[in-house]
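Asker: Quick one, what's the 3D model for this:
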Amino acid sequence: MGSCFSKHPTSENFSTEVKVARYEGPVVVELFSSLGDANSPEAEMLFSRLGRGDFKLEMPVILLAYHVDYWNHMGWKDPFGSSLWTARQKAYAEALQIDDLYTPQAVFQGKAQCMASVEDKLLSRITSAPRYPGLEFQATFQRPTENSLQVTLTGHLNSDVDSHGVDINVALYENGLVTDVENGPNIGRVLTTDYVVRKLAKLSSVKNISADTPISETLKFALWDGFDSSKCGIAVFLQNDSHHIFGSQDIKLPKDLQVKEEEE
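Answerer: Below you'll find the predicted structure:
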C-alpha cells in the first residue's frame, strides 16, 4: 500500500514491535464482494492493483475486502463469506441511505460509495475522499498459542476526540488467497484475492481526549487454520456512530511470527 507499509525492527522470535512514523493520513477503502458473484472478481483485481501501487495515487490507501454471504444461494459458498460482513454492509447502506445491497461495492472513509468494478469511479472517489491525520501507534505482536494472536497498540490518535467519541477498530486481513471456484457464476475460475478481512474487533472506545493523549490497549484474535503472518496485516481506524472514518494506519505483521514458548 505504498507509503502505508511500516518497517519491522528485529525483536524476539515471538514478539515484534513495529514503529510507524507520523504521516499524512490514508484513505480507507472498504470493498464488499463475493466469490460467488460474477461481477466481483473484476473489483478484486482492481483492489489488488491498488495495493501494488499500479495507479500512482498521490495519497496512501488502506484496503479492506469484506466477503458477504448473501450470494451463497447461487450454488457455491464463498469460503471467506460471513454474515458479519453482510451486517456491516447493511449498516453502511442505512447510513448512506441506499435501498439495496449489491456487490461489488466500495465505501470510502465510511462517507461515500460506488460500484467497485468501475475503475474511473473508484479512483475518482479515492482522490476526492476527505483525509485526516494518520494514527501513530507502535504495535507489538505475540502468539500466545498456535491459534491466537495478541496485538498491543501504544501511541496517539493525532486528532482531538470530542464528547461524541469514536471507536478504535482493528481489522486483521490476509493477502494472496487463491480459490478454485467449483460452482456458481464463477465456476472453473481460479481467483486470487488480497486484503481479505478475516477478523474485525474494537480495541477501545474513547472520548474527550486530545490528539497527543497516550493510548495503550491490547486485544486478542482467534486465528484460522493455515495462518501465515507473512501474508497478513492489520488496519487500525477510528469510526464514529455515523460510520465515518476519521483516521487510520496500516501495519504489516512480521514474516516469521512464532508461537511464544512456555517459560520453564
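Asker: drop to CA atoms for contacts and neighbour counts, all remaining ones
Answerer: Noted.
Asker: what residue lies at the spatial centre of the chain?
Answerer: Closest to where the C-alpha atoms of the chain average out (C-alpha atoms, centre = their mean) is Leu64, at 3.6 Å.
Asker: That one looks like it's in a helix, true?
Answerer: No: applying DSSP: H, G, I helix; E, B strand; the rest coil, one finds Leu64 to be strand, outside a helix.
Asker: compare with the first, here's sequence two:
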Amino acid sequence: MKNSILKTTLYTGLIIVSIVLSSFTIKKVIENKKIKTSKEGFAVLELFTSQGCSSCPPADAVLGKYAIQNNPNVIALAFHVDYWNYIGWKDPFSKAQFTDRQRNYANLFNAQGIYTPQLIINGKYELVGSKENEINNLINKELEIKKELNIRIKKASISNNLLNIEYDADINSNIVVNLALVKKKEFTSIKRGENNGLKQTNYNIVYDFKSISNSAKSNNNANFQFKSEWLASDFMVIAYLQNTKNGNIIAAAKNEIN
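Answerer: Below is the predicted model of the structure:
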C-alpha cells in the first residue's frame, strides 16, 4: 500500500513537472513567434483582379488570408480592373483608373501586356496572385528590409459625406503619396460570365485611389467622397510612398476611419 502511494505520488509529481515544463516551452514558442514577426520591413500587396475572370477567385482567396490576418506590416489591396467586363459580367468594383495603374506597372517592368490575377509586391515583384508559396517567400524577404522613409496617417474622419485624411510623410521630388479608400469585405452573387453562379467574397477592395505628387500643394491633406449609406467601420485608409522612377514602394501605413 505504501509502495502504491509512493508510486502514485511520484507519478503525480512527474505529471505536474511535465505540465509546468510544457507550459514554459509553449510560452517560449509563442514568444519566439512574436519576435520573428516583429520585423522592420513591410509588404504592400497590390492584386489586379476581376470578378469576370475565372482564374481570379483563388488569388482573391490568397489576398483575403493576408487581409484577415491584419498584420500592420503586410498591407493588402485589391484593384478591380475593367477589361474583362465585356465578357458577360460587369465587375461592380472595377474602374478604368485601376486598369491604367496596372498598365503603368507593365511599362515599369517592360512587360508585353497585362493579365489577371496579377500581384505586385512593394512595386518590385510581379507574379500570378494565386502562387501562395512564392508570395510568402517574397513577403518574408521584404519584411527583413528596414524601411528608410516613413508615412503616418494622423487622422481619417468623416464630415458632410467627405472622408478627410491628414498624414505626415517623408517625401522628395521622385516620390508620390498614394492614398486608397478600401472596403474590408464584400459579398457578391455573380450571375453571368465565367464565374456565373459563384458567391464571391472579396477583401480590401479599393473603392477610390489617388496619387499626390510632391509638387501638389496638398498640405498633407486629402479627401474622398464617402456616401451617407456607408459604414465607417467597413472601410479603412491605406497610404504608401512610391518612387515614380522605378515603382518601388518605400513606406506604408493603414488606419481605421473615426
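Asker: that older thread, what lines up with the residue nearest to the centre of the first structure in the second structure?
Answerer: Under the alignment by TM-score structural alignment, Leu64 of the first structure pairs with Leu77 in the second structure.
Asker: How far does stretch 75-84 of the second structure stretch from one end to the other?
Answerer: End-to-end distance for stretch 75-84 of the second structure: 26 Å, by C-alpha to C-alpha, to the nearest Å.
Asker: which of the residues in that stretch are buried?
Answerer: Within stretch 75-84 of the second structure, the residues scored as buried using 16 or more other C-alpha atoms under 10 Å are 75-84.
Asker: How about stretch 241-252 of the first structure?
Answerer: Neighbour-count burial for stretch 241-252 of the first structure flags 243-252 (criterion: 16+ other C-alpha under 10 Å).
Asker: Strands - which of these land there?
Answerer: Residues of those located in strands (DSSP state E): 245-252.
Asker: ok so, going back, which residues are in contact with the residue nearest to the centre of the first structure?
Answerer: If you count contacts by C-alpha atoms under 8 Å, 6 or more residues apart in numbering, Leu64 of the first structure has them with 28-31, 173, 195-197.
Asker: Nearest to Arg125 of the first structure among those?
Answerer: Ranked by distance to Arg125 of the first structure (C-alpha to C-alpha), the contacts of Leu64 of the first structure are led by Val29 at 9.5 Å.
Asker: Surely that closest one is in contact with Pro60?
Answerer: No: using C-alpha atoms under 8 Å, Val29 of the first structure makes no contact with Pro60, being 10.6 Å away.
Asker: Checking the aligned partner of Glu182 of the first structure in the second structure next. Helix, strand or coil?
Answerer: Aligned by TM-score structural alignment, Glu182 of the first structure pairs with Lys191 of the second structure. Of the three states, Lys191 of the second structure takes coil according to three-state DSSP.
Asker: Rebuild the buried residues of stretch 241-252 of the first structure as JSON lines, extending it with distance to Val206 of the first structure.
Answerer: Listed next are these as JSON lines, based on distance: C-alpha to C-alpha, whole Å:
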{"residue": "His243", "distance to Val206 of the first structure": "15"}
{"residue": "His244", "distance to Val206 of the first structure": "15"}
{"residue": "Ile245", "distance to Val206 of the first structure": "14"}
{"residue": "Phe246", "distance to Val206 of the first structure": "13"}
{"residue": "Gly247", "distance to Val206 of the first structure": "13"}
{"residue": "Ser248", "distance to Val206 of the first structure": "15"}
{"residue": "Gln249", "distance to Val206 of the first structure": "17"}
{"residue": "Asp250", "distance to Val206 of the first structure": "20"}
{"residue": "Ile251", "distance to Val206 of the first structure": "21"}
{"residue": "Lys252", "distance to Val206 of the first structure": "25"}
